[in-house]
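S.K.: model this:
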Amino acid sequence: MRTRQKDRDVPGPQTPWDEIVPGLWMGGHYWTDTAGELQLAVAGDEFDLVVSLYAAPGHGPAPGVEHLVAEIPDAPLTAGQLADVQQLARATASAVRDGRTVLVRCHSGYNRSGLVVAQALVELGTEPAAAVELVRRQRSLWALHNRVFEDYLAVGLDVAALLTGLDTPA
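M.R.: Predicted coordinates for the structure are as follows:
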């Protein structure tokens, strides 16, 4: 069984999710076990807030757990999608500041979740390059391998949204 989408040439994650900083977890809906088999990552009630950038039925979270969903592609984003990322990153950072446990997830827990987690770290006072390095160290070297997302973080999401918005017809 393949563990990644057909258009991907990177290995699947070896864990469902990983803690990036205390209280802030990053992961996906799928992971690969030690036998190389695809496994479902189902969030129950172990988190106070789950932020999903990709949604699939049956993956949780449990009833009563706050769940924010904004499906975005693992591709260049529109100004509106970048605004969604900023909003989710602010909500994530606020929850972490309040001592809540947060899971940010996408399909495999590499790019989309990495973008939101890194931006949340920026909101919490980490420099963008250090945030990217921390995400990669804690989750996977494959995290944020989408160079466009890394560029968004480097330039700042406000600037990226403004520049992206220039291509939008009035």
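S.K.: hey, let's count contacts and neighbours off CA atoms from now on
M.R.: OK.
S.K.: list the contacts of the helix or strand encompassing L162.
M.R.: Using DSSP states H and E, L162 maps to helix 157-165. Contact with helix 157-165 is made by L77, T78, A79, G80, L82, A83, Q86, Y152, as judged by C-alpha atoms under 8 Å, 6 or more residues apart in numbering.
S.K.: so which bits of it are buried?
M.R.: L157, A160, A161, T164 (16 or more other C-alpha atoms under 10 Å).
S.K.: and this one, please, so the two structures can be compared:
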Amino acid sequence: MKARRTDHHIPDPRSPWDEITTGLWMGGHVWEDDRNRHRNAVVDREFDLVISLFTRDGHGPPEGVEHHIAPIPDDWLTSPQIDRVRLLAVIAAEAIRAGRTALVRCYSGYNRSGLVVAQTLIELGHDGPGAIDLVRRRRSSYALHNAAFEQYLLTGLDIASLLTGLEAPS
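M.R.: Sure thing, here's the model as predicted:
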């Protein structure tokens, strides 16, 4: 399974993570500082909940922090993967409603985390275009540059999952 697209023209983010709405953060495992140095984003206890769509040893969070790991590709998703994204968004939305902080992260913090964060915003009452816009304004204009993920959000993950599940058997 391909875990990450190779988008060499897309720069690393300028921060390890950004707050998209109160308590809901989006980030990655790498970022670039003001001196253009590559940095690792390591989570400690800054968040009550961490959802990792990509993992790397040594990047946290430490034991005791609620951590959901769900590797998904930065590519077209299967119906079960779309359903997993929906479940993770519900988990994140419940945490935000309870006043907890949540970080959703992938490798760079653009696409996979953007998909889950935007769906979390939808769970919290935003519409698809508004959720996509908010993610891009608060994280980066490069967020959700995966056209498939944008289409999933605009179609609705429930419908996207059903349509993907209709694929002809091999």
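S.K.: average offset between the helix holding L162 of the first structure and the second structure?
M.R.: Mean deviation of helix 157-165 of the first structure from its aligned counterpart in the second structure after superposition (mean C-alpha distance after the TM-score superposition for the first structure): 0.5 Å.
S.K.: quick one, what contacts T32 of the first structure?
M.R.: By C-alpha under 8 Å, 6+ apart, the contact set of T32 of the first structure is T3, G12, P13, Q14, T15, L38, Q39.
S.K.: separation between the residue lying closest to it once chain neighbours are set aside and E46 of the first structure?
M.R.: In space, not counting the residues next to it along the chain, T32 of the first structure is nearest to L38; the distance is 4.7 Å by C-alpha to C-alpha, 6 or more residues apart in numbering. Using C-alpha to C-alpha, to the nearest Å, one gets 22 Å for the distance from L38 of the first structure to E46 of the first structure.
S.K.: between the two, who's got more neighbours?
M.R.: Neighbours per residue (other C-alpha atoms under 10 Å) separate L38 of the first structure from E46, with L38 holding more: 18 against 13.
S.K.: would you list every one of the strands in the second structure?
M.R.: Ranges of strands in the second structure, per DSSP state E, are 17-21, 24-27, 30-32, 38-40, 49-52, 66-69, 102-105.
S.K.: turn these into JSON lines, columns for distance to E123 of the second structure.
M.R.: Converted to JSON lines, the strands of the second structure look like this (distance: least, C-alpha to C-alpha, whole Å):
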{"stretch": "strand 17-21", "distance to E123 of the second structure": "13"}
{"stretch": "strand 24-27", "distance to E123 of the second structure": "12"}
{"stretch": "strand 30-32", "distance to E123 of the second structure": "27"}
{"stretch": "strand 38-40", "distance to E123 of the second structure": "30"}
{"stretch": "strand 49-52", "distance to E123 of the second structure": "16"}
{"stretch": "strand 66-69", "distance to E123 of the second structure": "18"}
{"stretch": "strand 102-105", "distance to E123 of the second structure": "14"}
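S.K.: which of the ones you listed is buried the deepest?
M.R.: Of those, the one with the most neighbours on average (mean count of other C-alpha atoms under 10 Å) is strand 102-105, at a mean of 28.
S.K.: who touches the residue nearest the centre of the first structure in this structure?
M.R.: Compute the mean C-alpha point of the first structure, and by C-alpha atoms, centre = their mean the closest residue is S113, 0.7 Å away. S113 of the first structure makes contact with M26, G27, G28, S52, L53, V104, R105, C106, according to C-alpha under 8 Å, 6+ apart.
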